[in-house]
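Student: have a look at this fold, sequence not included:
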């Protein structure tokens, strides 16, 4: 087995997602994931504390990027304009790896109650990060919470559309998240 090959973290995520789809989350062991990824179990544990954490790989980075984008939005930006800046910042870091993983990850999550729970917690964490960044800009709590939820919905829906779209169309994730955020803004205006 390779010990120090680059890309071990990404290979572990792909191996785990594929095994979760093939044989189920509960039946998949850390040893199987490590073997499929071509690394040792100790390499697995250098990257992840357990197999549950594979689903939230990158959450801290994503939260940081969303928060930084919101913080760096121009002064005077509305809460949703600041959220849009956060979405652009986070989207700019998504690669073809993230795009290709999307449909497989969706299938793995759909097949496991435990992974659905982890995915929901990830969404909550990302929403909290955006709301805190908005509050730090002086946005009142209720407004920050609503804007953050719309941002989270826009990111999740935009990511799903991007990862399932024609790869040759050249449209980046930021374009998808921006479109979805605009649709949600229009929909929320109709709530009355």
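Tutor: Yep, that arrived. Here the structure is a predicted model, which means the values were calculated and not measured.
Student: alpha carbons only for contacts and neighbour counts from here, please
Tutor: Noted.
Student: give me the helices and strands touching the host helix or strand of residue 148, please.
Tutor: Element membership of residue 148, judged by DSSP states H and E, is helix 141-164. Helix 141-164 is packed against helix 79-91, helix 96-110, helix 113-136, helix 173-189, with contacts defined by 3 or more Cα pairs under 8 Å, 6 or more residues apart in numbering; DSSP states H and E.
Student: in the second one, what counts as buried?
Tutor: Counting neighbours by 16 or more other Cα atoms under 10 Å, one finds that the buried residues in helix 96-110 are 99, 101-106, 108-109.
Student: I'd like the next helix or strand past whatever helix or strand residue 32 lives in.
Tutor: According to DSSP H and E, residue 32 maps onto helix 30-37. Counting by DSSP H and E, the next helix or strand C-terminal to helix 30-37 is helix 41-47.
Student: second one coming, line it up with the first:
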């Protein structure tokens, strides 16, 4: 007669030991320990997609913030007009020196020179609604002028101010022209 087979003792993991076939003999096994399951490797594709998504988000934030200049407390770029009025008796050498000094600046466009006649024609157009002013806007009363434009976030008078001291210069000023959303400003260069 056969004897009943006793139930195997559970292992430390709470599972019966593995058997080696139909006879029920226990096979040598290692004892499993309770604990977290091992981590599965993540898909490389998911990691790459997440990295690109994060990079795109950071890039958009950078462009939106720094592109306007206001996200970091910096003003947006503005254009400034430099106007140099010459003395009536300025020589050609003095005019050339003023032009050269202006061209050394980081200008947006080219240096423009206006004769007295061009200045009078511009004034006649600009002040056409003020007939009492037009009488004084003639080529005899207006100076020859150099004009140039710079575009910058933070204007500096360092390179501009010395131009006012050149021979043949009567007056010079730098202005940020008025726009629809802000008034014009004259800098003290």
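Tutor: The structure has been received and is ready for your questions. Note that this is a predicted model, so its numbers are computed, not measured.
Student: TM-score for the pair, please.
Tutor: Here the TM-score for the pair of chains, by TM-score structural alignment, normalised by the length of the second structure, is 0.24; 74 aligned residues with a Cα RMSD of 5.1 Å.
Student: follow-up on the earlier one: in JSON lines: the helices and strands packed on helix 141-164 of the first structure, plus distance to residue 158 of the first structure.
Tutor: What follows is these, written out as JSON lines (distance: least, Cα to Cα, whole Å):
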{"stretch": "helix 79-91", "distance to residue 158 of the first structure": "10"}
{"stretch": "helix 96-110", "distance to residue 158 of the first structure": "11"}
{"stretch": "helix 113-136", "distance to residue 158 of the first structure": "14"}
{"stretch": "helix 173-189", "distance to residue 158 of the first structure": "4"}
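Student: which of the ones you listed sits most buried?
Tutor: Stretch with highest mean neighbour count among these: helix 79-91 (a mean of 25; mean count of other Cα atoms under 10 Å).
Student: now do that one: which elements does it pack against?
Tutor: helix 59-71, helix 113-136, helix 141-164, helix 173-189.
Student: who touches it?
Tutor: Residues from elsewhere that reach helix 79-91 of the first structure, judged by Cα atoms under 8 Å, 6 or more residues apart in numbering: 62, 65-74, 130, 134, 139, 143-144, 147-148, 151, 155, 173-174, 177-178, 181.
Student: how does it look with 6 Å?
Tutor: Helix 79-91 of the first structure is contacted by residues 65-66, 69-70, 73, 147, 151, 173-174 when judged by Cα atoms under 6 Å, 6 or more residues apart in numbering.
Student: over to stretch 120-130 of the first structure?
Tutor: 63, 67, 148-149, 152.
Student: so how far is it off the chain centroid?
Tutor: 10 Å (Cα atoms, centre = their mean, to the nearest Å).
Student: what does stretch 116-123 of the first structure give?
Tutor: 10 Å.
Student: now do stretch 97-110 of the first structure
Tutor: Worked out by Cα atoms, centre = their mean, stretch 97-110 of the first structure lies 11 Å from the chain centre.
Student: list the contacts of that stretch.
Tutor: Counting by Cα under 6 Å, 6+ apart, 20-21, 115-116, 163 sit against stretch 97-110 of the first structure.
Student: please name the nearest non-neighbouring residue to residue 174 of the second structure.
Tutor: residue 82 (4.5 Å; Cα to Cα, 6 or more residues apart in numbering).
Student: next SSE after the helix or strand hosting that neighbour?
Tutor: Element membership for residue 82 of the second structure (DSSP H and E) is strand 78-86. Heading C-terminal from strand 78-86 of the second structure, the first helix or strand you meet, by DSSP H and E, is helix 92-103.
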